[in-house]
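>>> A predicted structure for the sequence below; I have some questions about it.
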Amino acid sequence: MDFYYSPRGAGCRTVIMVAKALGLELNKKLVNTMEGEQLKPEFVKLNPQHTIPTLVDDGFAIWESRAIAVYLVEKYGKDDSLFPKDPQKQAMVNQRLQFDLATLYESFGKYYYPLFRTGKPGTEEDFKKIESAFELLNTFLEGHDYVAGDQLTVADISILATVSTFVIIGFDISKYPNVERWYANAQKVTPGWDENWSGLLQLKCCSHSKAKMPNLDLYNMPMAPASRAIQMIAKAVGVELNSKLINTLEGEQLKPEFVKINPQHTIPTLVDNGFAIWESRAIAVYLVEKYGKPDSALYPKDPQKRALINQRLYFDMGTLYDALTKYFFPYFRTGQLGDQEALDKVHAAFGFLNTFLEGQEFVAGDQLTVADIVILATVSTVSLFPFDWSKFPNVDRWYKNAPKVAPGWEENLESLNQAKKFWEERLAEVKK
C-alpha cells in the first residue's frame, strides 16, 4: 500500500495511527505541499482533488483520511471494534467523524491556517467557533471514556489527531474537563501515538518558523531584580525581548510617554503588540501562559499547583523582596545598611523560604516554576552585599543548584555584576 502523506497533517496522522492499530505497514511517500508536489501530473492522475492523505492499495486509490481509516478497518481489521458493524454503533462513529471534519477541524482551519500564511490568526469570531466545537466535544464525552461508545474506534483516532493539533499550537483544553480526561487516556491507548507526536513536533517547528515573532518591548532597568526575573522567564519560554532602558535614577519613568503606557510608572513594563502589563510577577505568568509550551511546568494548569506557585509569588513580593528593600536598598542611597529590625525581617523571610524548601528541590513543588525564577532574581540580589545565608541550608542548596536549572542564569549574573560595579562607583562619588 502506497501512502502519500505529510507527517504534519492531522488526516495523515490519523491514517498512520489506524494502520498501526491494524498491524499494517504503509509504504510512505512524502508529498511536500509547500513545494506544490501535490500538483504534479502523476499525483493528480491518482487523485484529481490533489489532496493528502491519499492511499493506493493494489491500484485502488482513495483519499480523505476518514474514508481511508474506515476502508482499512473494513478490509484488514481482524474484528469490527474500530468500526462496528452494528448499525446504531456505526452511525454514532460516522456522526463523530463528520463532526470532526465539518465542525472541530473546520474551526481549526479557519482560525489557525491564517497564522501559517500571514503570522496572524483568524478573528475573534473564528476563535469562538473553536470554543463552541470543544464545548460540543466535552458534552459528547460526558460520562464516557470514548467519543462514540464504550471502546476505542476510528472516531477517537481521528479526533485525537485533530485535538492534538490544537494542543501543539497552544490551545488550552483544560477548560473542557471531559476532553482533557479523554485526551490523557487516548494517548495511552491509541497505537501509533508516538508517531503522531513526532509529526506534531514538525508542525510546531513549521508554525513557529512561519508565524511572525511577537513584538515584545520590555521597559526595564536590567540591574533591578524584577527586570532580571523577566529576562530569565523570557529565556525559559524562548521569546526575544526588545529591551528599552528606563533610567529611574534620572526620572525617565515619569516622562509623559511612559506614564501613558503605565500610569503607575513602574518597571518592568511589558508591551506585547500594544497590550501593556506591568508588575514582574504578572508579566512572568503572562509570558508563560501566552508563549510557553502547552501544559508548561513553569505554570501548570492544575489549580493546586498554581495556587502554591501564586502563594510563593505573593510571598516574594510581600515578604521576601519587601524585607530586602528595607535592609539592603538604603545602602544604594547612603552607603549604610538598614537597622537591626530590618535585618531581623530579612532573617525571618529567609527562614520562611528555608522551610518551604525543606525536603524539596524547588520552591513550589517538584519542578522548576516561575516562582523559582522570580525568587532567584530576588535572592541573587543579596550577593551584592555581605550577608551570611549558610544558616539557611535549604536556601543555600537551592541557590547553588540554580545555575544548572535556571534558563538565563548567566545573563542574571552579568546584570548583577554590572549593578555591583555601578553602585560602587556611585557610592565612591557620594563619599568624595
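Sure thing, it's come through.
>>> going forward, measure contacts and count neighbours with C-alpha atoms only.
Fine.
>>> ok, residues contacting the longest helix anywhere in the chain?
If you go by DSSP state H, the chain has its longest helix at helix 409-431. With contact meaning C-alpha atoms under 8 Å, 6 or more residues apart in numbering, helix 409-431 is reached by 222-223, 228-229, 231-232, 332-335, 377, 380-381, 384, 402-403.
>>> next step: those residues restricted to helices.
Using DSSP H, those in helices are 228-229, 231-232, 332-334, 377, 380-381, 402-403.
>>> put the buried members of the residues you listed into a ChimeraX selection.
Buried subset of these, written as a ChimeraX selection, criterion 16 or more other C-alpha atoms under 10 Å:
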select :228,229,231,232,377,381,402
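>>> can I get the ones in helices among the contacts of helix 409-431 in CSV including distance to Asn242?
Listed next are those as CSV, based on distance: C-alpha to C-alpha, whole Å:
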residue, distance to Asn242
Arg228, 14
Ala229, 15
Gln231, 11
Met232, 14
Phe332, 27
Arg333, 29
Thr334, 33
Ala377, 20
Ser380, 24
Thr381, 23
Ala402, 25
Pro403, 24
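>>> where exactly do the strands run in the stretch 201-350 of the chain?
Secondary structure of the stretch 201-350 of the chain (DSSP state E, counting those that start in this stretch): strands at 216-220, 242-245, 269-272, 275-278.
>>> could you dump these into a markdown table with mean neighbour count added?
Output for the strands of the stretch 201-350 of the chain, formatted as a markdown table (neighbours: other C-alpha atoms under 10 Å):
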| stretch | mean neighbour count |
| --- | --- |
| strand 216-220 | 22 |
| strand 242-245 | 15 |
| strand 269-272 | 22 |
| strand 275-278 | 15 |
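>>> to Lys128, which of the ones you listed lies closest?
Closest to Lys128 of the strands of the stretch 201-350 of the chain, according to C-alpha to C-alpha: strand 275-278, at 20.8 Å.
>>> so what touches the closest one?
Contacts of strand 275-278 with the rest of the structure, by C-alpha under 8 Å, 6+ apart, involve 261-262, 266-271, 283.
>>> same deal with stretch 223-241?
214-218, 220-222, 267-268, 280, 283-284, 287-288, 291-293, 370, 373-374, 376-378, 381, 406-409, 411-412, 415-416, 418-419.
>>> which of those are buried?
Judged by 16+ other C-alpha under 10 Å, buried ones among these: 216-218, 220-222, 267-268, 280, 283-284, 287-288, 291-293, 370, 373-374, 376-378, 381, 406-409, 412, 415-416, 419.
>>> put this next to the first one:
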Amino acid sequence: MDLYNMPGSPSTRAIMMTAKALGVEYNSKFLNTFAGEQLNPEFVKINPQHTIPTLVDHGFVIWETRAIVTYLVEQYGEPDSSLYPNNPQKRAVINQRLYFDMGTLYDSFAKYYFPLLRTGKPGSQEALEKCNTAFELLNTFLEGQDYVAGSELTVADIVILATVSTTELLPNFDFGKYPNVERWYKNAQKVTPGWSENLEKIQGFASLCRTRRYTLQIFNMPQLDLYNMPLGPTSRAIQMIAKAVGVKLNSKFINTMEGDQLKPEFVKINPQHTIPTLVDDGFVIWESRAIAVYLVEKYGKPDSSLYPNDPQKRALINQRLYFDMSTYDALSKYLYPLFRTGKLGDQETLDKFNTSMEFLNTFLEGQDFVAGKELTVADIVLLATVSATQVIAFDLAKFPNVERWYKNAPNVVPGWAENLKTLEEAKKFFDEKVAELNK
C-alpha cells in the first residue's frame, strides 16, 4: 500500500494516525507540491486530479483524506469498528463532522493562518472571523462530551485533531476562548494512536519552515504576471509550462486586435510590445520559448527533465524550440488571415507549414518525444503550435508520427485539458469572426 503525501500536512497526518489506530502499514511516497511534483505525468496517470494524499492499495486508487480514512477502517478495521461503526445514525454524525472539517474548520484555518507560512502575514480580518466561528462551532459540538461525534473516538476526532494540532506551528494560539475544544484537545492527545508521531511531524515541519532557504524558495510563492492573449499558441504553451513546474500565473489580457500592446503602459514594460511577456517580481522577459526555459530553470526541480543540465540534451531541445519558431511562423501566415479576410492563406504558406510538419514527422520517427526520451519544453511548445490546427480542417493523419505524438499528449502533458478547452474557445471565436467577415 502506497501513500503519496506531503509529510507534515494535516491531511497526511490524519491518515498516519488512522493507519496507526488500525495497525496498518504503508509505504510513504513524498510528493513536494511546492515543487510541482504532483503534476509529474506518472502521478497524474495515477490521480488525474493530481491531489495529495493519494492512496494506492493493490491497484485500487483513492484520494481525499476523509475518503481514505473511512476506507481504511472499512477495509482493515475490526467488524463494526467504533472508529466508523455500521450504525447509520452514528455514521451520519461522523460524516457530518468530516464534512465540517473539510468545508468549514480546515478551510477557514488554512485561509487565515497558512498565508503566514508564505508571506509572514496572516489572512484578512474576514478570514479570521470565519476561523473563529469554526472553532466556536466545534466548541459547541463538544459541549458535555469528550468526542466530536459521539461517546467514543472516531475517525472524525482523528481528522479534526490533525487540523487543530496544526496550531502547534503557531505562536500563542489561544485555546482559552474555546474551553471545550481545549479539554477535548488535551484528551485526544492521550487517546489517539499515533499522537506522538503526529507531533513529531509537526515539529519537523516547523523546523523546516524556519530555515531561510525553504522559506524563500517554497513558502514565498512567486507573483508572476503574464501579459498574453489566451487563445494564442504561445500563451497556451506558457500556461502548460507553468502547470508543469507548479507555478500560478496572473493572466493579464492584452487584446492585440484592439492595439493594447501599443499602449504606453505596456510599451514601458516591453519596448518590443510583443506577447506573451512575463513579469516576475520586476524581472521582465518576452518571447514564449525564452519564457518557457526561464520558468523551468527558475521554478522547476534541479536538473528537470523538461530542460536538463546536460549540454547535448539542451542543444537538441533548443534546436527544436528554434524549429518551432519557424513552424509557428508558417502556421500563423496560413491561419491568421482568417481574422482579417475570412479566408485562409495561400497555397504557398500551406506548403511551408506542411514542410515543417514533414520535418517534425521525421524528428519523431521511432520516438515518443521530439527531443529525446522524455517530455521536454520542446514538446509542450510544439504541441501548443500543432494543436492550433484543430481550429481548421487540417489532417494530421498525413504525418503518422506527429499524429501518434499528438494523441499521446493527454497522457503526459500537464495542463493539456485546459489547453483543449481554450482551443474550443478559439475555434468558436474563429468561426464567429469568419461568419461575420463572409456576410
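Perfect, I can see it now. For clarity, every value in this text was computed on a predicted model and none was experimentally measured.
>>> please work out the TM-score for the two chains.
Overlay of the two chains. TM-score (TM-score structural alignment, normalised by the length of structure 1): 0.52; 239 aligned residues with a C-alpha RMSD of 2.5 Å.
>>> I'd like to know which of the strands of the stretch 201-350 of structure 1 is closest to Asp388 of structure 1.
strand 216-220 (29.3 Å).
>>> which part of structure 2 matches that closest one?
Alignment of strand 216-220 of structure 1 against structure 2: residues 224-228, by TM-score structural alignment.
>>> what do you get for stretch 380-391 of structure 1?
The aligned range for stretch 380-391 of structure 1 is 387-398, by TM-score structural alignment.
>>> returning to what we had before: of the strands of the stretch 201-350 of structure 1, which is nearest Arg66 of structure 1?
Of all the strands of the stretch 201-350 of structure 1, strand 269-272 comes closest under C-alpha to C-alpha, at 40.1 Å.
>>> secondary structure element holding Phe394 of structure 2?
Element membership for Phe394 of structure 2 (DSSP states H and E) is empty, with no helix or strand holding it.
>>> so how many other residues sit close to it?
10 (other C-alpha atoms under 10 Å).
>>> so what's Leu308 of structure 1 up against?
With contact set as C-alpha under 8 Å, 6+ apart, Leu308 of structure 1 has these partners: 364-365.
>>> confirm that Val61 of structure 2 sits in a strand.
Yes. The assignment for Val61 of structure 2 (DSSP: H, G, I helix; E, B strand; the rest coil) places it in a strand.
>>> now do the contacts for Thr133 of structure 2.
By C-alpha under 8 Å, 6+ apart, the contact list for Thr133 of structure 2 is empty.
>>> can you give me the helices in the stretch 101-250 of structure 2?
106-113, 115-119, 125-141, 155-164, 179-191, 195-210, 212-214, 233-245 (DSSP state H, counting those that start in this stretch).
>>> who's in contact with Ala282 of structure 1?
Contacts of Ala282 of structure 1 by C-alpha under 8 Å, 6+ apart: none found.
>>> just Asp2 of structure 2 next, same as before
Asp2 of structure 2 touches 26-29, 55-57, counting by C-alpha under 8 Å, 6+ apart.
>>> out of those residues, who's the most crowded?
Within the contacts of Asp2 of structure 2, most neighbours by other C-alpha under 10 Å means Leu55, with 27 neighbours.
>>> mind checking what secondary structure it has?
Quick answer, by three-state DSSP: Leu55 of structure 2 is strand.
>>> show me what Gly415 of structure 2 aligns to in structure 1.
When structure 1 is aligned by TM-score structural alignment, Gly415 of structure 2 is paired with Gly408.
>>> pull the contacting residues for its match.
With contacts defined as C-alpha under 8 Å, 6+ apart, Gly408 of structure 1 is in contact with 231-233, 235-236.
>>> do Gln367 of structure 2 as well
Lys373.
>>> residues in contact with the helix or strand encompassing Asp396 of structure 1?
Per DSSP H and E, Asp396 of structure 1 falls inside helix 393-405. Here helix 393-405 of structure 1 makes contact (C-alpha under 8 Å, 6+ apart) with 350, 353-355, 357-358, 361-362, 368, 376, 389-390, 409-410.
>>> next, the buried residues of that helix.
Buried residues in helix 393-405 of structure 1, counted by 16+ other C-alpha under 10 Å: 394-395, 398-399, 402.
>>> hmm, back to that, name the nearest of the ones in helices among the contacts of helix 409-431 of structure 1 relative to Leu203 of structure 1.
Leu203 of structure 1 lies nearest to Met232 out of these, by C-alpha to C-alpha, at 26.6 Å.
>>> re the thing from before, gap between the longest helix of structure 1 and the chain center?
Mean-position distance between helix 409-431 of structure 1 and its chain equals 34 Å (C-alpha atoms, centre = their mean, to the nearest Å).
>>> give me the mean deviation of it from structure 2.
After superposition onto structure 2, helix 409-431 of structure 1 lies on average 1.2 Å away from the residues it aligns with, using mean C-alpha distance after the TM-score superposition for structure 1.
>>> now that helix against helix 225-237, angle please.
Here helix 409-431 of structure 1 runs at an angle of 160 degrees relative to helix 225-237 (axes from the mean of the first three to the mean of the last three C-alpha atoms, to 10 degrees).
>>> longest helix in structure 2, please.
In structure 2, with assignment by DSSP H, the single longest helix is helix 311-335.
>>> which part of structure 1 matches stretch 238-250 of structure 2?
Using TM-score structural alignment, stretch 238-250 of structure 2 pairs with 230-242 in structure 1.
>>> for the residue most central in space within structure 1, give its distance to Leu287 of structure 1.
Relative to the mean C-alpha position of structure 1, the nearest C-alpha, by C-alpha atoms, centre = their mean, is the one of Lys293, at 2.2 Å. The gap separating Lys293 of structure 1 from Leu287 of structure 1 is 11 Å, by C-alpha to C-alpha, to the nearest Å.
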